[in-house]
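**Student:** Below is the structure, and that's it, no one-letter string:
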């Protein structure tokens, strides 16, 4: 049983919280805003929130780079939402609207959307372009994480 504290960034107020690894599944709340740290929904990130979640969180962060006008992005959204319910609390799922945050898209060289990027320890470890179903998203994330351990 791992009792080491992990840094978990709140999806609501973006405050960094310390949560024991063995307590992740116990529905921890944010120490600042008192809302759940995991609610089964991807968190929408702007540039500042992206830096906090990817840079400070000690759990992997799966980011969906998307745009509102993108048909495949809209088609994949429910699958990504369902994957959040399945992968949390061990992986944070997040969305970056490339229209609203073009500097993030440029920084990561996003050339097609949707693109999923998996970050571990603040750095990108894998990328997958194109729409995917829930089972494929979950399988891909689990396979990548298994190979990086």
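**Tutor:** Cool, got the structure. This structure is a prediction, so every number in the text was calculated from the model and none was measured. Numbering: from 1, shown residues only.
**Student:** contacts, neighbours, all on C-alpha from now
**Tutor:** OK.
**Student:** can you map out the strands along the chain?
**Tutor:** 5-9, 16-20, 43-44, 61-66, 92-97, 115-120, 123-129 (DSSP state E).
**Student:** Next up, a structure to set beside the first:
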């Protein structure tokens, strides 16, 4: 892991430099003082999506889901577990496609759940369908090499 890396605060969009040695202490945003890096998924919106992906150094795995989708709801606990398993090397995030249709259309999301792994703000890999926590973690790790 590098000496430091940048993570965007999901609340205020400030870019924060994080020392890997201080991750266990729960880093907070220098601007709004909210938690910026936790072993659980971050909720993204249309306002935060592009900035969060483009300015965060760690890869970001986004779960594109919808509240009416039974497989999405069933997979939610597994996604939470995968967030803990991949922490801090991958940030996991969720985006409600029903609320953020423009982003879903732009990324050509045709079914939910769909997971996209982003590196440097660009799509690196994509998979669709509900998965277990161990399968999600293994899939993400295999696409980071």
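**Tutor:** The structure has been received and is ready for your questions. The shown structure was predicted, so the numbers you read here are calculated from the model rather than taken from an experiment.
**Student:** picking up where we left off before, pick the most buried one from the strands of structure 1.
**Tutor:** Highest mean neighbour count of the strands of structure 1: strand 61-66, a mean of 26 (counted as mean count of other CA atoms under 10 Å).
**Student:** That one against structure 2, how far on average?
**Tutor:** Here the mean offset of strand 61-66 of structure 1 against structure 2 after fitting is 0.4 Å, by mean CA distance after the TM-score superposition for structure 1.
**Student:** now the angle between strand 115-120 and that strand, please.
**Tutor:** If you take axes from the mean of the first three to the mean of the last three CA atoms, to 10 degrees, strand 61-66 of structure 1 sits at 160 degrees to strand 115-120.
**Student:** just checking, what packs against strand 61-66 of structure 1?
**Tutor:** Judged by 3 or more CA pairs under 8 Å, 6 or more residues apart in numbering; DSSP states H and E, the packing partners of strand 61-66 of structure 1 are strand 92-97, strand 115-120.
**Student:** Let me have the ones you listed in a markdown table, adding distance to residue 143 of structure 1 as columns.
**Tutor:** Below are those laid out as a markdown table (distance: least, CA to CA, whole Å):
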| stretch | distance to residue 143 of structure 1 |
| --- | --- |
| strand 92-97 | 16 |
| strand 115-120 | 11 |
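**Student:** So for residue 80 of structure 1, which of these sits nearest?
**Tutor:** Across those, residue 80 of structure 1 has its closest neighbour in strand 92-97 (8.0 Å, CA to CA).
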